[in-house]
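S.K.: pasting the structure only:
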């Protein structure tokens, strides 16, 4: 067993995942179109590497992510892996295109997506429809984890309707764990205090680039026994490649953040550590972080992610990152006892 396929229990839930999970964003065609064959091969490679935690959402590729993930997993025993998807977004052919399906330049986030539109719906009926439709696209009979998807402008509605619906499904043992996946911590803290989530998927907000989650979010989750999965550890690609065209938070990266990413890369290079390895492993230093979730669009990418997740990193790297004020001085690191 290696670091990436180490089994980890998600907080107080009965769900056990691998420390490294596979997200279906990239095989859904985010930024660049991916063929059905490449997507299938990528999922099969993830399985061969020992990954047993797979996450999707209706919005990923406007259905492509779930369809392709389902096809890739179809030949494997359902009890041998954990499957997560999200609620709050329905896909409808007769609805106008939603602006959130496009980046700040007007370019669609997902290349090759079907001609359907995302419709936001956090009602109880919307949650039930979302899960039913996800199961159809995934070609399976159950989800292990159901997450409320990015309810940034719908926090009150999510608390009033979406979370109670998910709690009901958990009580009925339709799903084993519930929570929310977001790119911010303020709303997640409110969910932690005002509802009963098992886990959060925090995308892009606890990485080598930013550690504001240390202030209150991660301590609150630790106090309440809420597991946290770190997604977006490359900050939309900036920590994977800070070259021309680099993205941050799904949009073109500003020059100051590109410069900071290059500083991080240069320091890592002094220790003969790829920046991507440090980015993948850094979140696991915090006791509230249970797993890291990454997307990959090819066999080569997911193999590289698993290899870098396992790569030994000298403690001196983390010390130097703090000494040069590139990460927070109080950030726990994988080298800490």
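M.R.: Looks like it came in fine. For clarity, every value in this text was computed on a predicted model and none was experimentally measured.

S.K.: drop to CA atoms for contacts and neighbour counts, all remaining ones
M.R.: Will do.

S.K.: count the neighbours of residue 271 for me.
M.R.: 14 (other Cα atoms under 10 Å).

S.K.: should've said residue 78
M.R.: If we define neighbours as other Cα under 10 Å, then residue 78 has 13 of them.

S.K.: would you map the helices across this protein?
M.R.: In the chain, the helices defined using DSSP state H lie at 36-48, 64-73, 124-138, 155-157, 163-171, 186-194, 217-224, 255-270, 275-281, 299-310, 315-323.

S.K.: tell me who's in contact with the residue lying closest to residue 308 once chain neighbours are set aside.
M.R.: Closest residue to residue 308 apart from its sequence neighbours, by Cα to Cα, 6 or more residues apart in numbering: residue 277 at 4.6 Å. Residue 277 is in contact with 305, 308-309, 311, counting by Cα atoms under 8 Å, 6 or more residues apart in numbering.

S.K.: and the gap between residue 129 and residue 31?
M.R.: 28 Å (Cα to Cα, to the nearest Å).

S.K.: before we move on, what about residue 301?
M.R.: Applying Cα to Cα, the value for residue 301 to residue 31 is 15 Å.

S.K.: residue 62 too?
M.R.: Taken as Cα to Cα, the span from residue 62 to residue 31 is 13 Å.

S.K.: neighbour-wise, which of these two wins?
M.R.: residue 62 (26 against 17).

S.K.: number of nearby residues for the closest residue to residue 151 other than its chain neighbours?
M.R.: The spatial neighbour of residue 151 that comes closest, neighbours along the chain excluded (Cα to Cα, 6+ apart), is residue 158 at 6.8 Å. For residue 158, the neighbour count with other Cα under 10 Å is 26.

S.K.: swap in residue 83?
M.R.: 24.

S.K.: ok, now residue 171?
M.R.: Count around residue 171 with other Cα under 10 Å applied: 12.

S.K.: distance of it from residue 177?
M.R.: 10 Å.

S.K.: cool, residue 82 as well?
M.R.: Taken as Cα to Cα, the span from residue 82 to residue 177 is 11 Å.

S.K.: overlap in contacts of these two?
M.R.: Listed as contacting both residue 82 and residue 177 by Cα under 8 Å, 6+ apart are 15, 144-145.

S.K.: which of the residues you listed has the most neighbours?
M.R.: Using other Cα under 10 Å as the neighbour criterion, residue 145 leads the shared contacts of residue 82 and residue 177 with 24 neighbours.

S.K.: next up, a second structure to put side by side with the first:
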């Protein structure tokens, strides 16, 4: 199976990406990352951030703290800012929280975590939810936390009021809800229409465009920020492009690697506020961050990109 690691190891263009942006241009002060505004506040966030599921969570569980320390420090240095985690990602939140305290960068990051205690009889225990939320504060050592979302639509009737209360008390800046499960899409749409949400988080990739049908236009209509998850289809897209060269016309929007191609597609939808691809590898992070600079594909290029990927075997 093709992976991101094999693409970066086997292609010379990845080395070009590392030298291009953000290290060189940022250091020279000649470039700024693309940003999008949070509709509720107008605060602008860099379009490319960092997630902590998948390989990041695996590294946290395996004790590879040096690698995670490096990517978190680089994220802060680059101005990438947005870091997405969850108590449900194994050791990821606890390890990342300890590392950002050690590095002294907690206040330089837009810290996005989640709340979802295991329900009993279909309902979440409110006291257990409050304890989980308190644990998130202890892990990162930051108050207020920038964003807490109800993870995977976990009993919004119980957990969303707890987040609203914490926001009212000044402990949380933004609240929201997430899902990457098709069985929960209808519930998320309903929540976007009926509840006051600052953010949603959901999956969106060039070969996974379900979010375009409802979530993204509804977010634009209702002033809800969007965190885009799984922009590489987890590892699915790497398998689809295995053995295929990046098309020359990708240079029209500044993509030098397949990773940048995929991320720039997601970033080019105006309703996407930030994208949080997960990684534990500095080379991957650098490649991801480079996608947050320069031009984005227009509507015609987006259609061309879709046609290219849709024509490849799944």
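M.R.: Yep, that arrived. Keep in mind that what you see is a predicted model, and the values were worked out from it rather than measured.

S.K.: coming back round to it: and residue 82 and residue 177 of structure 1? Which one has more around it.
M.R.: When residue 82 of structure 1 and residue 177 are compared for neighbours, residue 177 comes out ahead with 26 against 20, by other Cα under 10 Å.

S.K.: center of structure 1, which residue is that?
M.R.: In structure 1, the residue lying closest to the centroid (Cα atoms, centre = their mean) is residue 231, at 3.3 Å.

S.K.: which residue in structure 2 lines up with that residue?
M.R.: Under the alignment by TM-score structural alignment, residue 231 of structure 1 pairs with residue 229 in structure 2.

S.K.: for residue 310 of structure 2, list the residues it contacts.
M.R.: Neighbour list for residue 310 of structure 2: residue 207 [criterion: Cα under 8 Å, 6+ apart].

S.K.: that one matches what in structure 1?
M.R.: Checking TM-score structural alignment: residue 310 of structure 2 goes with residue 326.

S.K.: ok, residue 175 of structure 2 next?
M.R.: Per TM-score structural alignment, residue 175 of structure 2 is aligned with residue 178.

S.K.: and its match, how many neighbours?
M.R.: Residue 178 of structure 1: 23 neighbours (other Cα under 10 Å).

S.K.: so it is in contact with residue 168, correct?
M.R.: No. Under the criterion of Cα atoms under 8 Å, residue 178 of structure 1 makes no contact with residue 168, lying 10.3 Å away.

S.K.: which residue packs closest to residue 219 of structure 1, ignoring adjacent ones?
M.R.: Computed as Cα to Cα, 6+ apart, the closest residue to residue 219 of structure 1 that is not its neighbour in sequence is residue 288, at 7.7 Å.

S.K.: gap between that neighbour and residue 198 of structure 1?
M.R.: Distance from residue 288 of structure 1 to residue 198 of structure 1, by Cα to Cα: 12 Å.

S.K.: so which bits of stretch 159-176 of structure 2 are buried?
M.R.: 159-160, 162-164, 166-167, 171-176 (16 or more other Cα atoms under 10 Å).

S.K.: just stretch 17-33 of structure 1 next, same as before
M.R.: Quick answer for stretch 17-33 of structure 1 (16+ other Cα under 10 Å): 17-31, 33.

S.K.: cool, stretch 269-276 of structure 1 as well?
M.R.: 273-276.

S.K.: got the end-to-end distance for that stretch?
M.R.: 11 Å.

S.K.: contact partners of it?
M.R.: Stretch 269-276 of structure 1 is contacted by residues 234, 239-240, 264-265, 268, 308, 313-314, 317 when judged by Cα under 8 Å, 6+ apart.

S.K.: the residue nearest to residue 219 of structure 1 contacts residue 221, doesn't it?
M.R.: Yes. With contact defined as Cα under 8 Å, residue 288 of structure 1 counts as touching residue 221 (6.7 Å).

S.K.: shared neighbours, these two?
M.R.: With Cα under 8 Å, 6+ apart as the test, residue 288 of structure 1 and residue 221 both reach 227-228.

S.K.: any chance of the shared contacts of residue 82 and residue 177 of structure 1 in a markdown table with distance to residue 210 of structure 1 as columns?
M.R.: A markdown table is the format used below for these (distance: Cα to Cα, whole Å):
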| residue | distance to residue 210 of structure 1 |
| --- | --- |
| 15 | 28 |
| 144 | 30 |
| 145 | 27 |
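
S.K.: mean shift between the longest strand anywhere in structure 2 and structure 1?
M.R.: Using DSSP state E, we find that the single longest strand of structure 2 is strand 172-179. Mean deviation of strand 172-179 of structure 2 relative to structure 1 after superposition (mean Cα distance after the TM-score superposition for structure 1): 0.8 Å.

S.K.: from the contact counts, what lies against that strand?
M.R.: Contacts defined by 3 or more Cα pairs under 8 Å, 6 or more residues apart in numbering; DSSP states H and E place strand 172-179 of structure 2 against strand 145-150, helix 156-168, helix 185-194, strand 199-203.

S.K.: turn these into CSV, columns for distance to residue 81 of structure 2.
M.R.: As requested, those are exported to CSV (distance: least, Cα to Cα, whole Å):
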stretch, distance to residue 81 of structure 2
strand 145-150, 11
helix 156-168, 21
helix 185-194, 25
strand 199-203, 16
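
S.K.: which one of those lies nearest to residue 305 of structure 2?
M.R.: Across these, residue 305 of structure 2 has its closest neighbour in strand 199-203 (18.2 Å, Cα to Cα).

S.K.: and the angle for the closest one with helix 185-194?
M.R.: On the basis of axes from the mean of the first three to the mean of the last three Cα atoms, to 10 degrees, strand 199-203 of structure 2 is oriented at 160 degrees to helix 185-194.

S.K.: run the angle between strand 199-203 of structure 2 and helix 215-222 for me.
M.R.: Using the same axes, to 10 degrees: strand 199-203 of structure 2 against helix 215-222 is 170 degrees.

S.K.: got a list of contacts for strand 199-203 of structure 2?
M.R.: Here strand 199-203 of structure 2 has contacts from 149, 174-180, 211, 224-231, using Cα under 8 Å, 6+ apart.

S.K.: now the buried members of those residues.
M.R.: 149, 174-180, 211, 224-231.

S.K.: about what we covered before: for the buried residues of stretch 159-176 of structure 2, work out which two are farthest apart.
M.R.: 159 and 173 (15.9 Å).
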